[in-house]
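# model the following, please.
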Amino acid sequence: MSETSVPVFRAAGTADIEAVVALVESAYRGDSGRRGWTTESDLLDGQRTDAAGVSALLGQPDSLVLLAERDGVLLACCHIERQGDAGYFGMFAVNPDLQMAGVGKALLAEAERVAHDEWSCVAMRMSVIEQRVELIAWYERRGYQRTGEFRPFPYGDARFGIPRRDDLRFEWMVKPLAGAVA
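Sure, this is the predicted structure:
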């Protein structure tokens, strides 16, 4: 299978927890995250996730940690969850060395397909730190719209990282799925 071939998608299991944590941390934190463009290293220190957090996602009803692999190697992951008639998309991470190679775009499309085809969701929602303008623009190019709805960053909860600035907040984005009106 070539490096440009479509990845294989599958649901994560408990045996995948450590690999998922390592991937997420490498994509968002520290020097390894700086190799890719999705790093939050300038905004946050500390952890992005941990084994207990990923394990909890695996145990939730209407929740799926979706993996993208090639030849058994983890390339990317995300978490999707059914929330009423919408899906929620989060914990999206692509190996920093493979960012900009189409893996993330393919995984996002698969997550949208699962939400629509398997859960009958009419929209996909997500929250993005509003200071991540490049990431917001990437999602907009894939059909997501800024809603103007915000929620505060969970300051003081180290499970979400240690903020390097005091003005962080999340903006909600939404995309109708398969022609549905969100």
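
# going forward, measure contacts and count neighbours with C-alpha atoms only.
Fine.

# which stretches of the chain form helices?
For the chain, the helices defined by DSSP state H cover 17-28, 30-33, 51-59, 103-113, 133-141.

# and these as TSV, adding mean neighbour count?
As requested, these are arranged in TSV below (neighbours: other Cα atoms under 10 Å):
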stretch	mean neighbour count
helix 17-28	21
helix 30-33	17
helix 51-59	15
helix 103-113	20
helix 133-141	14
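
# out of the ones you listed, nearest to R125?
helix 103-113 (10.1 Å; Cα to Cα).

# got a list of contacts for that closest one?
For helix 103-113, the external contacting residues (Cα atoms under 8 Å, 6 or more residues apart in numbering) are 6-7, 9, 66-68, 75-78, 80, 87, 89, 93-94, 124, 177.

# now list the buried members of those residues.
Buried subset of the contacts of helix 103-113 (neighbour count, 16 or more other Cα atoms under 10 Å): 7, 9, 66-68, 75-78, 80, 87, 89, 93-94, 124, 177.

# this one next, for a side-by-side:
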Amino acid sequence: MDTAAAPSAPPTFRDAAEADIPALVGLIESAYRGDASRVGWTTEADLLQGQRTDPDGVAAVVTSPDSRMLVVERDGVLVGCCQLEHRGEHAYFGMFAIRPELQGSGLGRVVLAEAERAAHESWAVREMHMTVISARDDLIAWYERRGYRRTGRMTPFPYGDERFGIPQRDDLQFELLVKDLG
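Modelled structure (predicted):
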């Protein structure tokens, strides 16, 4: 008898609806903050405490005419998401989350590739931009392996605005990463 687990169904993608907002907030929080995030490798728990996002932040993405929140499901279960925002010649990629227990399985690569395809197809953009906390060397290296390049352009972390978390260090900043989409 074969005891190997059956392969998971391929992920499906759709645009988020307002009804998805509570589940999306929970997914994003679980991927980045608190003890649940430590199951995966994308945790920011040692850098930031408090919230990563809130229902208003997710709703702003879901309802904006210039953005999309891609929902990623497998067998009808929410397993990932990402924000795409049209900004002229480029798209912005953010709020990327994969369920912590699925991180490292290759799902993130699939979601990122679909996000790039969708942005290019929807808006004919030439580049994808994102900002990453510059102290996240492992995460930046992951994006570099997928064709993103560091720009050296930094943006200060919004210290004092707890909507973005409570910093545990005084040297946090965001670096802009860019990828040509063709």
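
# returning to what we had before: can you pick out the most distant pair from the buried ones among the contacts of helix 103-113 of the first structure?
Most distant of those, by Cα to Cα, are L75 and L177, 24.6 Å apart.

# setting aside sequence neighbours, what's the nearest residue to the spatially most central residue of the first structure?
Nearest to the geometric centre of the first structure sits F92, at 1.8 Å (Cα atoms, centre = their mean). The shortest distance from F92 of the first structure to any non-neighbouring residue, by Cα to Cα, 6 or more residues apart in numbering, is to C78 (4.1 Å).

# quick one: map that neighbour onto the second structure.
C78 of the first structure maps onto C82 in the second structure, with residues paired by TM-score structural alignment.

# isn't its match up against F93?
Yes - C82 of the second structure is within contact range of F93, at 7.0 Å (criterion: Cα atoms under 8 Å).

# does anything pack onto the lengthiest strand in the second structure? Which helices or strands?
Ranked by residue count and defined by DSSP state E, the top strand of the second structure is strand 77-87. Judged by 3 or more Cα pairs under 8 Å, 6 or more residues apart in numbering; DSSP states H and E, strand 77-87 of the second structure is in contact with helix 21-32, strand 67-74, strand 90-98, helix 107-123.

# nearest to T151 of the second structure, of the ones you listed?
strand 90-98 (14.7 Å).

# average offset of that closest one relative to the first structure?
Compared with the first structure after fitting, strand 90-98 of the second structure deviates on average by 0.4 Å (mean Cα distance after the TM-score superposition for the first structure).

# what range does stretch 53-69 of the second structure cover in the first structure?
With TM-score structural alignment as the criterion, stretch 53-69 of the second structure aligns to 49-65.

# meant to ask about stretch 10-21 of the second structure, not that
The aligned range for stretch 10-21 of the second structure is 6-17, by TM-score structural alignment.
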